[in-house]
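Q: Any chance you could fold what I've pasted below:
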Amino acid sequence: MFGLGIKSAFSDNIAIDLGTANTLVYVAGRGVILNEPSVVAIRSKGGVREVLAVGDKAKQMLGRTPESIETIRPLRDGVIADFVATEEMLRQFIGRTKSLVEFVRPRILICVPAGATPVERRAVYETAMSAGARKVYLVEEPVAAAIGAGLPIDEPKGSMVVDIGGGTTDVAVLSLGGVVQASSIRCGGNAMDEAIIRYVRRRHQLLIGESNAERIKIEAGSASRAVNGEAAEIVIRGREIREGKPKTVVLGPQDIAEALEGPIEKIAEFIQHTIEDLPPEISSDICERGIHLSGGGAKLAKLDQELERRIGIEIHLPGQPEQCVIAGSAAILQSLKEREHLLIKP
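A: Just a heads-up that it's a prediction; the model follows:
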C-alpha cells in the first residue's frame, strides 16, 4: 500500500513527535537525541521574517522580546498554524540530528493527531519533506502512544490509550493489531494553562503570562481539590489589573484544581463518550482492562485519580507518559513492514 521496502534499523531512519508543546526526535540505533519546546523566535524587518532561534533558546525569550521580535508556537492544537516557522524549526532540529548521525536525507516517521483533517496531514507531510526528508510516513499519535505504553494491541481484546498533549487529547482503541476507533479534541496542556491565566485574573485581578501559568501547573498543579499530606504552594507575582501595581499571590493545589475544572471535565466527557460509542464487546474489554494515559499533560498531579473518579474505570499511568508517543514511533519505525497497516496516508 505504501511501497515500503525498509530494513529494521537503518541509521537514516528517524521518528519525530511533533507536538504543540515539545518536539522529540528519535534516531534508529541511537534513541531520543532531541527533546525541545516547539517554539520559534522570529525577527521581522522590512517585511522579511528571519528565524533567530528555535527550541530551548526561543522559549527563554517568551514574553521578553522587543517589538521587532516575536516568539511563536508554530503548531496549534497539534496541527501546523505557521508553515514557514514549522518548516524552519523542523529543518534546524533535523540539522542538529545530522550533526550527531551521518546521513544525508532521512526517512521520517512523524505523528499527527487522530482528528487531523486530510489537509492538515498533507501540511505535516509537505513540511517534513521541505525540511529535508527523503521519505515521510504518518501515524496517529494515540496509536504510537498505545504501542509505546506497552499495550497488547495484537490480542483479540480492546485496549484504550488517552494521549494528553499540549494542543489536543487523543484517544485510540486498538484490537487485533488494528485501530477500532481514533479521535481527538482540541483540549490539552495549553488549555489548562489558559484556564489558570483566566482563574488568576478573575479571582485575584492579576495578569500573568503563558510561561508563568505553565510553571504554576507544573510546580503546584493538581487535578483534585482533596489535599493529602503536605500540599505544595507557589508564589506568583504579576501586575494588578485595576491599578497596574505589582501584586503577589500564593496559590495551592486546591486553587489550581478549581482553575482546571473545565478542561478536566471536557477530557473526562470525551473519554466517556468514546467508550459509549464502542461495540459492546470492546467496551467490556476497556472496563475490564482499564485506560492507559500518555502525553505530557498526563503528568498533572492526581489527574489519573480524578479521571478514574469521574469515569468509573481504572486509569493506568506509566512512569514516563511524555515518552510514550516517541517510544511507540520508534517501535513502528523498527518494524515498518509489520506495522504498515497502522500508517495513514498524507
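
Q: Only C-alpha atoms from now on, for both contacts and neighbour counts.
A: Fine.

Q: what about N35, which helix or strand?
A: Element membership for N35, per DSSP states H and E: strand 31-37.

Q: Of all the residues in that strand, which ones are buried?
A: Buried residues in strand 31-37, defined by neighbour count with 16 or more other C-alpha atoms under 10 Å: 32, 34-37.

Q: Is G229 in a helix, a strand, or coil?
A: Of the three states, G229 takes coil according to DSSP: H, G, I helix; E, B strand; the rest coil.

Q: how many other residues sit next to it?
A: Using other C-alpha atoms under 10 Å, G229 is surrounded by 5 other residues.

Q: same deal with E261?
A: Neighbour count for E261, taken as other C-alpha under 10 Å: 15.

Q: So E258 sits against R225, correct?
A: Yes: E258 lies in contact with R225 (C-alpha atoms under 8 Å); the separation is 7.1 Å.

Q: out of everything not next to it in sequence, what's closest to N212?
A: Distances taken as C-alpha to C-alpha, 6 or more residues apart in numbering put I236 closest to N212, at 7.9 Å, once the chain neighbours are dropped.

Q: quick one: contacts for that neighbour?
A: 212, 248-251 (C-alpha atoms under 8 Å, 6 or more residues apart in numbering).

Q: Show me those residues that map onto helices.
A: N212 (DSSP state H).

Q: Please identify which of the contacts of I236 is nearest to L138.
A: Distances from L138 to these, taken as C-alpha to C-alpha, are shortest for N212 (33.8 Å).

Q: still on that earlier bit, three-state assignment of the residue nearest to N212?
A: Classified using three-state DSSP, I236 is strand.

Q: I'd like the structure of this one too, to check against the first:
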Amino acid sequence: MFALSRDIGIDLGTASVLVYMKDEGIVLNEPSVVAIDRNTDKILAVGDEAKRMVGRTPGDIVAVRPMSAGVISDYDITEKMLKYFIQKACGGGIIMRPRIMICIPSEVTQVQKRAVIDAAVHAGARRAFLIEEPIAAAIGAGLDIEKPCGNMVVDIGGGTTDVAVISLGNAVVSKSIKVAGNNFDDAIIRYIRRKYNIIIGDRTAEEVKINIGSAYEKDKEEFMTVKGRSLISGLPKSFDISSKEVTEALQEPLADIIDIVHSVLEKTPPELAADICDRGIVLTGGGSLLHGLDKLLEEKMDVPVILANDPISCVALGTGKALDSLPLMEDHETVVDAFKIK
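A: Predicted coordinates:
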C-alpha cells in the first residue's frame, strides 16, 4: 500500500504545498486547492488541476482551499489533500509509512497543532512533527541558527507573515499576522472594484501582482490589460491598469507587514539587534517576491534586507533539513525543543 519509507518535509501553506524528500530535494510544488462535487462530496481534483478550475466551475463543483491563514480550516479535505500529495511524492507503493515534518505559523494554538499532526498521521505518516515556519525558513535559507547571534527572518507566505529573531536555535522574539500574498490579491481586487467598477477574479489579481505589482514605485511605469465584469452593465470589460496604481492598491497590506517587522525589532534585545544591523533581515516565502519589497523594508527599518536565494522553497527545505538533524527522533516521545516541536 504505502515503496520504501522516506523522511518527508512538508510546507503546508495556505496558497501552495511543497514537499521535500530526503536525498531528492523539492519533489512537489502544487497549489493547496481541492475541487469537490457538492452533491457527492467526492474529490475531483487536487493541486494544479484543481486550481485551473477556480472561478470556472459549475454550481455543483466547488474549488476550495482547506488551509486558511496557515491553519486547517477543513480537516477532512486537508487530510485527503495531504494523502494525495504524500502518495504522489512517494511515487506509489510504500513499504513503511514515512516520518513527516510539517511547518506551522509561529502563533498557533495547541488545538491547531494537534489538528495538523492528526491530519498527517491519518494521511499516511508514521510519525508527524511540527516546526515553526520562521525557524524552517531560516534553516532553508542557509542561516546558522545554532550560534549565539541574532538572525532575523521575515517569511511572507500566502496566508500569514511570520517574523522572528532567532538565536541558539530558538525564536527569541516572534510574531505572526494573517496578512500575506493572498491579501495583496484581495487589495488589488478591492482597488479595481472601487476605481473602475469592475470585478476581477483571484487568478487575474494574482497575475496583475506578479506581472506589474510592486511595493516600491517603479522607475518606469508598466501597464497591463485586465479583463473582468462591469458592475454597471454586467458585461465583460477590459481595461489597462498601471504599476503605479497597483502599488497604491497594495499600501494597506504592506503597512501591516511593515508594522509587524517594526514591532519585532522593537522587542529584540540590544545585542541581537546589533547583530541584525550587521547581518540584515532575510526575506523568504512567495510573498517576498513582490517587486521592491526588500527595498521598501530596508528604507523603513534602516537595516539591510536580503532576499533569500530560493524564497519559495526555503520553508520546505528547512523542514527537510530539520528532519536530517533529528536522527534519533523516532526514539523520543518529546522532540528537540530547538525546533519548537510540541
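
Q: before we move on, the earlier item: okay if I get the buried residues of strand 31-37 of the first structure as JSON lines plus distance to R76 of the first structure?
A: As requested, the buried residues of strand 31-37 of the first structure are exported to JSON lines (distance: C-alpha to C-alpha, whole Å):
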{"residue": "V32", "distance to R76 of the first structure": "23"}
{"residue": "L34", "distance to R76 of the first structure": "21"}
{"residue": "N35", "distance to R76 of the first structure": "18"}
{"residue": "E36", "distance to R76 of the first structure": "16"}
{"residue": "P37", "distance to R76 of the first structure": "13"}
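
Q: Which stretches in the stretch 1-150 of the second structure count as helices?
A: 48-51, 75-90, 110-122, 133-140 (DSSP state H, counting those that start in this stretch).

Q: Pick the most deeply packed of those.
A: For the helices of the stretch 1-150 of the second structure, average neighbour numbers computed from mean count of other C-alpha atoms under 10 Å are highest in helix 133-140, which has a mean of 30.

Q: That one: average distance to aligned residues in the first structure?
A: By mean C-alpha distance after the TM-score superposition for the first structure, the fitted helix 133-140 of the second structure averages 0.6 Å away from its aligned residues in the first structure.

Q: Give the aligned range of the helix or strand just after that helix in the first structure.
A: Downstream of helix 133-140 of the second structure, the first helix or strand assigned by DSSP H and E is strand 151-156. Matched against the first structure by TM-score structural alignment, strand 151-156 of the second structure falls on residues 159-164.

Q: Equivalent analysis for stretch 253-267 of the second structure, please.
A: The alignment of stretch 253-267 of the second structure onto the first structure (TM-score structural alignment) spans residues 263-277.

Q: how about the matching stretch: buried residues?
A: Buried residues in stretch 263-277 of the first structure, defined by neighbour count with 16+ other C-alpha under 10 Å: 263-264, 266-268, 270-272, 274-275.

Q: what residues does that stretch touch?
A: 162, 169, 171, 185, 187-188, 191-192, 195, 223, 283, 286, 307, 310-311.

Q: Whichever of the residues you listed count as buried, I'd like them selected in ChimeraX; how would that read?
A: Buried residues within the contacts of stretch 263-277 of the first structure, by 16+ other C-alpha under 10 Å, are selected in ChimeraX with:
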select :162,169,171,185,187,188,191,192,195,223,283,286,307
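
Q: Which ones among the contacts of stretch 263-277 of the first structure lie within helices?
A: Per DSSP H, helices hold the following members of the contacts of stretch 263-277 of the first structure: 191-192, 195, 283, 286, 307, 310-311.

Q: want to throw those residues into CSV with distance to P346 of the first structure?
A: Listed next are those as CSV, based on distance: C-alpha to C-alpha, whole Å:
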residue, distance to P346 of the first structure
A191, 27
M192, 30
A195, 33
S283, 30
I286, 30
L307, 33
R310, 36
I311, 34
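
Q: which among the residues you listed gets closest to S294 of the first structure?
A: Proximity of those to S294 of the first structure (C-alpha to C-alpha) peaks at L307, which lies at 13.2 Å.

Q: That closest one -> the second structure?
A: In the second structure, L307 of the first structure lines up with L297, judged by TM-score structural alignment.

Q: just the helices in the stretch 201-346 of the first structure please.
A: 210-220, 253-259, 261-276, 280-289, 303-311, 324-334.

Q: Can you check which part of the second structure the first one sits on?
A: What it means is helix 210-220 of the first structure. The aligned range for helix 210-220 of the first structure is 202-212, by TM-score structural alignment.

Q: what about the matching stretch, how far off from the first structure?
A: Here the mean offset of stretch 202-212 of the second structure against the first structure after fitting is 0.8 Å, by mean C-alpha distance after the TM-score superposition for the first structure.

Q: Number of residues surrounding R203 of the first structure?
A: Counted with other C-alpha under 10 Å, the neighbours of R203 of the first structure add up to 10.

Q: picking up where we left off before, identify the farthest-apart pair in the ones in helices among the contacts of stretch 263-277 of the first structure.
A: Comparing the members of these, the greatest separation, given C-alpha to C-alpha, is between A195 and S283, at 31.7 Å.

Q: sorry, back to before: and for the strand holding N35 of the first structure, what span of the second structure is it aligned with?
A: Aligned by TM-score structural alignment, strand 31-37 of the first structure falls on residues 25-31 of the second structure.

Q: can you give me the offset of that stretch from its chain's centre?
A: Relative to the chain's own centre, stretch 25-31 of the second structure is displaced by 13 Å; criterion: C-alpha atoms, centre = their mean, to the nearest Å.

Q: for stretch 170-182 of the first structure, same thing?
A: Remark: stretch 170-182 of the first structure is offset 18 Å from the chain centroid, using C-alpha atoms, centre = their mean.

Q: cool, and stretch 234-251 of the second structure?
A: Centre-to-centre, stretch 234-251 of the second structure and its host chain are 25 Å apart (C-alpha atoms, centre = their mean).

Q: Equivalent analysis for stretch 99-106 of the first structure, please.
A: With C-alpha atoms, centre = their mean as the basis, stretch 99-106 of the first structure stands 26 Å off its chain's centre.
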